[in-house]
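Peer 1: what follows is a predicted protein model with its sequence.
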Amino acid sequence: MKPIVLAVTGASGAPYALRLLEVLLRHDLEIHLVMSPAATEVFRTEVGIDIDPHQPRAEQLLHARRPEDQPDLIKRAARQLHLHQYRNYSAGIASGSFRTQGMVICPCSMGTLSAVAAGLSTNLIQRAADVHLKERRRLIVVPRETPLSAIHLQNMLTLQQAGGIVLPAAPGFYHQPRSIEDLVDFVVMRICDHLDVPVNLVSRWGDPENSPLED
């Protein structure tokens, strides 16, 4: 499978980004990660991780669900994870000639969503998203905002009509979640579904006997 671009912006939802990164790394995927400065502020507030917005370090972003998996996750990141600075337009992901499986913006702020819908490219996240739209590749945005204004809804419609996938961080409950982690896993699994990454993090509708492949 080709590399996946993971962008993290300043919307609430840091646990989604951390869990998605862990799951993708554990499936031997090459990940190109970009964080906005606002995302580092959210990480500090929501998960207590203090990240340098200009020089993020991989080890700060690796948090295995099970502590015993942490050493393996660190080894995988050394091989598979590439960090890019927010305004580094020389990164491969800024060009359509750099082939990818797709891109996920998780979580996606309304500011980033509106910029992508308008075709702006004022930073690497926006540029990479614009590339995925023009190249007809998968672009998944994961907004976490409520309530939504008419402007938000129009921007989502514009992005969807341009070829993007709007996948709100809205977990289901039919898998009978017992923890915040179960709710996070529902959304992460749906993101992976749209990337064609085969994971079973929670039971799916119509398959109550389905046991998760990941803990």
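Peer 2: Alright, I've got the coordinates.
Peer 1: from here on, contacts and neighbour counts on C-alpha atoms
Peer 2: Will do.
Peer 1: show residues contacting the longest helix anywhere in the chain.
Peer 2: Ordering each helix of the chain by length in residues (DSSP state H) puts helix 180-194 first. If you take Cα atoms under 8 Å, 6 or more residues apart in numbering as the criterion, helix 180-194 is touched by 15-16, 19-20, 140, 167, 169-173, 177, 198-202.
Peer 1: buried subset of those?
Peer 2: 15-16, 19-20, 140, 167, 169, 171, 177, 199-202 (16 or more other Cα atoms under 10 Å).
Peer 1: make CSV out of those residues and add distance to residue 157 and secondary structure.
Peer 2: Shown next, in CSV, are the buried ones among the contacts of helix 180-194 (distance: Cα to Cα, whole Å; DSSP: H, G, I helix; E, B strand; the rest coil):
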residue, distance to residue 157, secondary structure
15, 26, helix
16, 23, helix
19, 27, helix
20, 25, helix
140, 13, strand
167, 12, coil
169, 17, coil
171, 21, coil
177, 30, coil
199, 28, coil
200, 29, coil
201, 29, coil
202, 29, coil
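Peer 1: second structure for comparison follows:
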Amino acid sequence: MVMEAKATIESSESKRWVIGITGASGAVYGVTLCRQLLAAGFHPHLVITDAGWRVLKEELGWDAAHRLDCLNNAFEFAVAEGRMTYHPLNDIGASIASGSFRCEGMVVMPCSMGSLAAIAAGASTNLLTRSADVMLKEGRPLLLVPRETPLHAIHLENMLKLSRLGVRLIPAMPAFYNGPQSIEDIVSFMVGKVMDSMGIQHNIYKRWGQPNE
């Protein structure tokens, strides 16, 4: 019985991913990733910066004054039903702020240059950057999806520093060999590339050499 309980706990922990959404353009990327994780049976732990909420409002029409309502509407009541956990940005005592919280890793999608710089500097000024710092210190996967152009030397130096620390950098650079017909196709490609790096099986974009259906 003890062994069965332990196995159940470990299985549950392997289904957790921390997902961060920051103030870079492309909030739909993070939202779509969360939807795909939920559909695949994972439990996302979501944290959104204040600037991230501003972008969600500007790009997706979310009402930042009613955050839980927005999340439940976007994710089919996953928060209310306990299939997703939302952590307020300033809740520095949240579970994901501790190295004792077991999870598979963390994805920040999209990742602003400001958040990327804070992570590179080890500046745990809010729950998102603290969670990223936890991933680094615990040796867990940390994937960042920067969305900025053009890039200057500080941006590039910060990304090089993080890459040398083992962080996976997946810039929001969609491909066109798969013949995208809509914004949704472009978003699906980027989310699929991230899920590839997360080690999660999916079929949400057409791969190179895959025949047309």
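Peer 2: Nice, thanks for sending it over. Small disclaimer: the values here were computed from a predicted structure and weren't measured.
Peer 1: TM between them?
Peer 2: Their TM-score after superposition, calculated using TM-score structural alignment, normalised by the length of structure 2, is reported as 0.89; 199 aligned residues with a Cα RMSD of 1.6 Å.
Peer 1: sorry, back to before: right, and the pair among the buried ones among the contacts of helix 180-194 of structure 1 with maximum separation?
Peer 2: For those, the farthest-apart pair by Cα to Cα is 140 and 177; their separation is 24.1 Å.
Peer 1: measure the mean distance from the longest helix of structure 1 to structure 2 post-superposition.
Peer 2: Compared with structure 2 after the fit, helix 180-194 of structure 1 shows a mean deviation of 0.5 Å (mean Cα distance after the TM-score superposition for structure 1).
Peer 1: so where is that helix in structure 2?
Peer 2: Counting by TM-score structural alignment, helix 180-194 of structure 1 pairs with residues 183-197 of structure 2.
Peer 1: now swap in stretch 149-162 of structure 1 and tell me
Peer 2: Counting by TM-score structural alignment, stretch 149-162 of structure 1 corresponds to 152-165 in structure 2.
Peer 1: what do we get in structure 2 for residue 23 of structure 1?
Peer 2: Alignment note (TM-score structural alignment): residue 23 of structure 1 maps to residue 36 of structure 2.
Peer 1: correction: residue 13 of structure 1
Peer 2: By TM-score structural alignment, residue 13 of structure 1 lines up with residue 26.
Peer 1: my read: that match touches residue 148, true?
Peer 2: No - between residue 26 of structure 2 and residue 148 there is no contact under Cα atoms under 8 Å: 10.0 Å.
Peer 1: OK, contacts around the match of residue 13 of structure 1?
Peer 2: 59, 110, 147.
Peer 1: so how far is residue 52 of structure 2 from the second one?
Peer 2: This points to residue 110 of structure 2. From residue 110 of structure 2 over to residue 52 of structure 2 the distance is 9 Å, taken as Cα to Cα, to the nearest Å.
Peer 1: which neighbours do the two have in common?
Peer 2: Counting by Cα under 8 Å, 6+ apart, the common neighbours of residue 110 of structure 2 and residue 52 are 21-24, 27.
Peer 1: dump those residues to CSV, plus secondary structure, distance to residue 115 of structure 2 and neighbour count.
Peer 2: As requested, those are exported to CSV (DSSP: H, G, I helix; E, B strand; the rest coil; distance: Cα to Cα, whole Å; neighbours: other Cα atoms under 10 Å):
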residue, secondary structure, distance to residue 115 of structure 2, neighbour count
21, strand, 10, 31
22, coil, 7, 29
23, coil, 9, 23
24, coil, 9, 22
27, helix, 14, 23
